[in-house]
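Novice: I'll drop the sequence and a predicted model, then ask my questions.
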Amino acid sequence: MDEDALVALAARLAKEAAAAVMAVRAAGFAVERKRDTSPVTAADRLAEALIVEGLREATPDIPVVAEEEVEAGRATAHDGLLWLVDPLDGTREFAGGHDSFAVNIGLVRNGRPWLGVVALPAMDEIFGGIVGRGAWKQDGKGIRAAIAARRPPPEGPVVFASRHYAADPRIADFAKQHGASKVVNIGSAEKFCRLAEGVGDLYPRHGETMEWDTAAPEAVLIAAGGSMADWSGAALRYGKPGWRNPPFLARGAA
């Protein structure tokens, strides 16, 4: 299966998972707590089952690492090529009645994102990208258009930051140091998507994230001409033991 077919597969499954998430939202749901006290819902489990089954059926030779399976103790071996799946990125946002949650399906090759798809279910938007080939956004009518990250405007960059860390003084300090014109606090991988489509410029992250949180959106951002690195300037690596990311800074175009 070539990269166009792979990204089409991810887009189809992300769209189906997004519809399942919205159906759970409409029906009502309970919020449970995982071992690390983070929230989980029926939407997380339903979307993950749908995506994982679809990926394993279509690409049986590519290992799939998915958030809830890892939480349940399932270890998946890989040789540098793997799918990373977050079926509901921003469960806290979803559970809190906000719209900023996402479905992330990313493909990693040799420790770096290769291609990815991010669906924003509540906004009926899907973002996709293949590194080195470009990125796109598809609206609820199925219309797809190329997107590109921008250079910061003369009035100063727009900083996107996590709603959960809105009161973190490091965000205010960062915005001041970079002469930001505005700080927008939202949740999930949506922040990467807004940088990728050129409506934002910087996304500083000090809190913990996992590889499945960032693989797909980093691929979209890089494909759109943006970049992402840890605070020392080193590229993030994927497929690590434990799956944890270091703090990072995502950027639009340089």
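Specialist: Yep, that arrived.
Novice: going forward, measure contacts between C-alpha atoms and count neighbours the same way
Specialist: Fine.
Novice: I'd guessed residue 140 sits against residue 125; true?
Specialist: Yes - taking C-alpha atoms under 8 Å as the definition, residue 140 is a contact partner of residue 125 at 6.0 Å.
Novice: have a look at the two and say which one is more surrounded.
Specialist: Set residue 140 next to residue 125 and count neighbours by other C-alpha atoms under 10 Å: residue 125 wins out with 20 against 11.
Novice: and the more buried one, what does it touch?
Specialist: Residue 125 makes contact with 119, 137-140 under the criterion C-alpha atoms under 8 Å, 6 or more residues apart in numbering.
Novice: which one's the longest helix in the chain?
Specialist: helix 3-27 (DSSP state H).
Novice: what's the PyMOL syntax to select whichever of the contacts of residue 125 are buried?
Specialist: Filtering the contacts of residue 125 down to the buried ones (16 or more other C-alpha atoms under 10 Å) takes a single PyMOL command:
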select buried, resi 119+137+138
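Novice: what's the closest of the contacts of residue 125 to residue 10?
Specialist: residue 119 (10.0 Å; C-alpha to C-alpha).
Novice: pull up the gap between the closest one and residue 199, please.
Specialist: 17 Å (C-alpha to C-alpha, to the nearest Å).
Novice: quick revisit: can you give me how far the longest helix of the chain is from the chain middle?
Specialist: 13 Å (C-alpha atoms, centre = their mean, to the nearest Å).
Novice: could you point out the helix or strand that follows that helix?
Specialist: strand 32-33 (DSSP states H and E).
Novice: got the contact list for that following strand?
Specialist: So strand 32-33 is contacted by 39-41 (C-alpha under 8 Å, 6+ apart).
Novice: in addition, the following structure is provided for comparison:
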Amino acid sequence: MIEIAIEAGALVMRGFRGEREFDAKDDGSPVTECDRGAEELIAARLGAAFAAIPVVGEEAVSEGHSPGELGQRFFLVDPLDGTREFVAGLPDFTVNIALVEDGEPVAGVVFAPAYGELFFGSPEGAAKERVAKDGGRQGAHPIGARLAPERLIAVVSRSHYDSDTDGFLAGHELEATVPVGSSLKFCRIAEGAADLYPKLGRTMEWDTAAGQAVLEAAGGSVRQLDGVPLTYGRRLGQGRADFANPPFVARGRDDPAS
């Protein structure tokens, strides 16, 4: 998964250095040839390595290609999370690949190619690694979410901020509120640079699964507003679209022993 994410990141960066032209999907969100090309690459590589595990990709689903029955294990792929930032020339975009088992994201890779930052998480723990422009890996080191301080650092969506988020954050003592694009918000909490990420508006499962895997491996949590962990594989439930998330809150470590 790491090698595939790095390869897809190189493809995305070639587009980032170019004109960054885009089309609009049916929901008005932007899509670029980098989104499509990176997803095709990731799906092909995952299919070759794990032929028995279905791949659910954002662009394939948005174009009406249903993945069919998923079973207990499947991959969730967002080939270019933060397309709005990408189109605007901002570096806050990522390549996301997650493995889901029984509804839980058990392994995830988040690669931010413009920053050269690679995050990954599994039952063995979470780590961060620098990746050179030529794709060379420079050595991973463990990361961990921090215990909440008295005054929290909140990360919020750069492109999809709303008044509901203001209302939620009003109930917390904050040191700072930092806008961040893409799944990097989960990773900033996972590495101990932030504490809180509320998302009360719409997201999709491919937006969050890899980041959640990294954060939970680092000792943090991602829960719905009722405290239930955020899970995966929703299919047309409760009047929502396939693979749509409910509102959730991501946090750092709340147990010194975790």
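Specialist: Nice, I can see it. Because the structure is a prediction, the values reported are computed rather than measured.
Novice: if we can go back for a sec, out of the contacts of residue 125 of the first structure, name the ones that lie in helices.
Specialist: Using DSSP H, none of those sit in helices.
Novice: please narrow the contacts of residue 125 of the first structure to those residing in strands.
Specialist: 119, 137-138 (DSSP state E).
Novice: would you format those residues as CSV with distance to residue 61 of the first structure included?
Specialist: As requested, those are exported to CSV (distance: C-alpha to C-alpha, whole Å):
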residue, distance to residue 61 of the first structure
119, 24
137, 28
138, 29
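Novice: where along the second structure do the helices fall?
Specialist: 2-16, 33-49, 58-62, 83-87, 163-169, 184-190, 205-217.
Novice: out of the ones you listed, which gets nearest to residue 156 of the second structure?
Specialist: Here helix 184-190 is closest among the helices of the second structure (C-alpha to C-alpha), at 7.3 Å.
Novice: how about the closest one, which residues of the first structure does it hit?
Specialist: Mapped onto the first structure using TM-score structural alignment, helix 184-190 of the second structure covers residues 190-196.
Novice: just to revisit the earlier point, for residue 226 of the second structure, find the nearest of the helices of the second structure.
Specialist: helix 163-169 (13.9 Å).
Novice: now residue 124 of the first structure, nearest residue through space, not along the chain?
Specialist: residue 140 (5.0 Å; C-alpha to C-alpha, 6 or more residues apart in numbering).
Novice: and that neighbour, what pairs with it in the second structure?
Specialist: So, by TM-score structural alignment, residue 140 of the first structure is matched to residue 131.
Novice: same thing with residue 173 of the first structure?
Specialist: Residue 173 of the first structure maps onto residue 167 in the second structure, by TM-score structural alignment.
Novice: kindly reformat the helices of the second structure as JSON lines containing distance to residue 75 of the second structure and mean neighbour count.
Specialist: JSON lines is the format used below for these (distance: least, C-alpha to C-alpha, whole Å; neighbours: other C-alpha atoms under 10 Å):
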{"stretch": "helix 2-16", "distance to residue 75 of the second structure": "13", "mean neighbour count": "19"}
{"stretch": "helix 33-49", "distance to residue 75 of the second structure": "9", "mean neighbour count": "18"}
{"stretch": "helix 58-62", "distance to residue 75 of the second structure": "11", "mean neighbour count": "17"}
{"stretch": "helix 83-87", "distance to residue 75 of the second structure": "20", "mean neighbour count": "21"}
{"stretch": "helix 163-169", "distance to residue 75 of the second structure": "30", "mean neighbour count": "13"}
{"stretch": "helix 184-190", "distance to residue 75 of the second structure": "19", "mean neighbour count": "29"}
{"stretch": "helix 205-217", "distance to residue 75 of the second structure": "9", "mean neighbour count": "30"}
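Novice: dump these to a markdown table, plus distance to residue 155 of the second structure.
Specialist: What follows is the helices of the second structure, written out as a markdown table (distance: least, C-alpha to C-alpha, whole Å):
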| stretch | distance to residue 155 of the second structure |
| --- | --- |
| helix 2-16 | 23 |
| helix 33-49 | 25 |
| helix 58-62 | 24 |
| helix 83-87 | 16 |
| helix 163-169 | 10 |
| helix 184-190 | 6 |
| helix 205-217 | 13 |
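Novice: which one, of these, ends up nearest to residue 143 of the second structure?
Specialist: Nearest of the helices of the second structure (C-alpha to C-alpha): helix 184-190, 6.7 Å.
Novice: so residue 104 of the first structure is in contact with residue 14, correct?
Specialist: Yes - using C-alpha under 8 Å, residue 104 of the first structure is in contact with residue 14, at 7.2 Å.
Novice: common neighbours of those two, please.
Specialist: Common neighbours of residue 104 of the first structure and residue 14 (C-alpha under 8 Å, 6+ apart) are 117-119.
Novice: quick check, nearest of the residues you listed to residue 21 of the first structure?
Specialist: Among these, residue 119 lies closest to residue 21 of the first structure (C-alpha to C-alpha), at 10.8 Å.
Novice: next one: stretch 73-82 of the second structure to chain centre, how far?
Specialist: 8 Å.
Novice: what stretch of the first structure does it fall on?
Specialist: So stretch 73-82 of the second structure sits over residues 81-90 in the first structure, by TM-score structural alignment.
Novice: contacts only, for residue 78 of the first structure.
Specialist: Residue 78 of the first structure touches 63, 239, counting by C-alpha under 8 Å, 6+ apart.
Novice: how about a cut-off of 10 Å?
Specialist: Counting by C-alpha atoms under 10 Å, 6 or more residues apart in numbering, residue 78 of the first structure touches 61-65, 239.
Novice: put the buried members of those residues into a ChimeraX selection.
Specialist: Buried residues among these (16+ other C-alpha under 10 Å), as a ChimeraX selection:
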select :62,63,64,65,239
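Novice: what's the most distant pair in the contacts of residue 78 of the first structure?
Specialist: Pairwise across these, and taking C-alpha to C-alpha, the largest span is found between 61 and 239, at 16.3 Å.
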